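>>> missing the sequence, but the structure's below:
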């Protein structure tokens, strides 16, 4: 009798489509699909960042050829930074409302337009016009949004950290390729190569990235957040996100920790020539070294650390390490010293960036992670916008040592701030 009942139940389950084996197959297929999307995201991010890094070797030469001096080139960079600063939150809201595929495709098409305009920039107005698409050029934040949607909090640090591998590839290949192509074929040829790369990325994103990657989409659609306006350009929605408990604290940490390193990076081209006495090729080797360090740190180290230490511990450790970096920068006298300072600097800078992004994405519903990452991505353009003014003043007035003292003072303040604040509000080690 029991056996008969068991067979009947099994048949009923099969008729209702409640076969456990079928569920397992569906779950496995879903995991495989997610892994494929994640791998494709890494691929197109590496290509996109390679194209973006190529313009670092293109724009300065093009500006010089068109007759712009250092001040004029500074205006070009400032316009680029301001547009990226304004576009970050808009891009994040766009991704939340229209999906990852639309957001990434828009970003890569904007990059294509940027390089097309650079390829026909035969005068200064066209050079400035080529900066306008920057408002939608957010390939890296777009990739972060996809990975945030497709990974659990336990695996998010490792997934986001591996984007450092893509960034390292972009720096190493993009910087060297841009310079080599410019030298051999002229300043406009790398624009055509980068244009082709961005168009290829947009095509891959359109074909292989799902329309929507958010796991909570159906649930959120059934219970929409009425306080969240539907407009992509809603200022109220951005203000509401900033008012979430703990979010403003994380943003302050992210901004203040990034300013000293960002200001130094903005001034690095001048420092490498005037202080280190490097030639263009030697500067390229140093940039490649930075790229390798970033790949190792974010791709291999940060993910493992989050399995053993709490987010708060990692933030405090990074701040303490950066204090030591500040002392080293204040005392350095040559490029060899700088090479020894770079590993802890890259570790601290990368760890703070990844950990703060993880905390921010966990502080909002799945339906608004894009907007939060868009806001987070505006921190780097903010540094690039104010960096030349602060960096130029410090360098002219106090020399390279001033950047070390700035690192030290800011990070002492941050360490004291972390000691007195419960950051993040919900403490706990990320467990796999």
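In hand now; what should we look at? Please read all numbers here as calculations on a predicted model, not as lab measurements. Numbers count the residues shown, from 1 in each chain.
>>> contacts and neighbour counts: CA atoms only from here.
Will do.
>>> the helices in the stretch 51-200 of the chain, which residues?
For the stretch 51-200 of the chain, the helices defined by DSSP state H, counting those that start in this stretch cover 70-98, 100-119, 124-129, 139-150, 153-161, 163-169, 175-185, 189-208.
>>> for residue 420, which of these is the nearest?
With C-alpha to C-alpha, the closest approach to residue 420 among these belongs to helix 153-161: 25.1 Å.
>>> can you list the neighbours in contact with that closest one?
Contacting residues not belonging to helix 153-161 are listed as 144, 147-148, 151, 298-300, 302-304, 306-307, 354-355, 358, 362, 430-432 [C-alpha atoms under 8 Å, 6 or more residues apart in numbering].
>>> here's the one I want to compare it with:
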């Protein structure tokens, strides 16, 4: 099982590399095609809607047909995504190439494998190591994307991503078992077969919200994610207009993000989860997010932002790992895939509403508004959680 988890980490690194490769070329391709900030926001919203719809269904698909089938589908969709991007020469095609993103959920797919193959008490640390893989992919993808697009053009960089995703597909088929969940009992097996055709059964997906604590953690995840999501989806515009960075410089900045995330998820989160309860770490991450909001509101250049990145990434990484772990532990093992798909849909929801909120804030109130919104939202959320006694209930 450790070998399977290790291969899953490698696949995650590869796919995150290609994802950040396109992150570092798409804004500049859009600008070259004459797309303004407003239309770029519409493009981001389109991706968010597509993945918002696909996330829960992808998780349900994995629970029924197995993580290998789900991961292979995600990688093949990524191949198609990059091929279409490589041939994009107009704004309509730039929108069309986003359609395969409905199946592109590599990180939730990897989380499903890791969740299935680890014990609950070791799950947080294992999921944290996936964040380490994310950081490695962020570094290599951002640097590679900036280099390739600058020296060989956006199309060539996109075709490199297509070839890389094809390699990931081969690894998935060759090394990931067809089923990674523990073998169910006889009655559970019958129930599973009865539900085999119910990928689109929305009531089965919504049923997970009824488990104790799930709805509350989801509400916290969404509420705290709104200001962060608005900043993230507008980040490429901020780097171009506010920080005045070129494509290669943006790639280096994203690579720096990756280094910070690697250190936090590889050396910090695992140790902290062994020392403190998940609820206390959740409160800590939200409190740090409030402080980061103040710093973002006051920053004036990219050097200051580089210092802010450290607590920002700590808050973001800790928050995502802890909430995902808490949610998967709140449902039966047979539904962890669907739950992780729902978790992924939260990020997609942020990409859906984020461009509209972020574009409005940026054009009317400037970059500082993102920080003030984050400060207010997370401070109120922290007060609410402390008054609701989340730590005491977990200990009980």
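Looks like it came in fine. What you are looking at is a predicted structure, and each value in this text was computed from that prediction instead of being measured.
>>> sorry, back to before: among the contacts of helix 153-161 of structure 1, which are in helices?
Secondary structure defined by DSSP state H assigns 144, 147-148, 302-304, 354-355, 358, 362 of the contacts of helix 153-161 of structure 1 to helices.
>>> list buried residues within those residues.
Among these, the ones that count as buried by 16 or more other C-alpha atoms under 10 Å are 144, 147-148, 302-303, 354-355, 358.
>>> which of those residues lies closest to residue 391 of structure 1?
Among these, residue 354 lies closest to residue 391 of structure 1 (C-alpha to C-alpha), at 24.9 Å.
>>> what does that closest one align to in structure 2?
Under the alignment (TM-score structural alignment), residue 354 of structure 1 pairs with residue 321 in structure 2.
>>> same deal with residue 136 of structure 1?
Alignment note (TM-score structural alignment): residue 136 of structure 1 maps to residue 103 of structure 2.
>>> so what's its match up against?
Residue 103 of structure 2 touches 51, 54-55, 58, 73-74, 77, counting by C-alpha under 8 Å, 6+ apart.
>>> go on, residue 118 of structure 2?
Going by C-alpha under 8 Å, 6+ apart, residue 118 of structure 2 touches residue 126.
>>> check contacts around the match of residue 354 of structure 1.
124, 127-128.
>>> dump those residues into JSON lines; add neighbour count as well.
Output for the contacts of residue 321 of structure 2, formatted as JSON lines (neighbours: other C-alpha atoms under 10 Å):
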{"residue": "124", "neighbour count": "24"}
{"residue": "127", "neighbour count": "24"}
{"residue": "128", "neighbour count": "27"}
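>>> overlap between those residues and structure 1?
Retained in structure 1 (both residues aligned by TM-score structural alignment, their matches' C-alpha atoms under 8 Å) from these: 124, 127-128.
>>> now, which of these sits nearest residue 217 of structure 2?
residue 124 (15.8 Å).
>>> roughly how far does that closest one sit from residue 396 of structure 2?
Counting by C-alpha to C-alpha, to the nearest Å, the gap from residue 124 of structure 2 to residue 396 of structure 2 is 20 Å.
>>> ditto for residue 307 of structure 2
39 Å.
>>> what do you get for residue 253 of structure 2?
The gap separating residue 253 of structure 2 from residue 396 of structure 2 is 44 Å, by C-alpha to C-alpha.
>>> who has more neighbours out of those two?
residue 253 (19 against 6; other C-alpha atoms under 10 Å).
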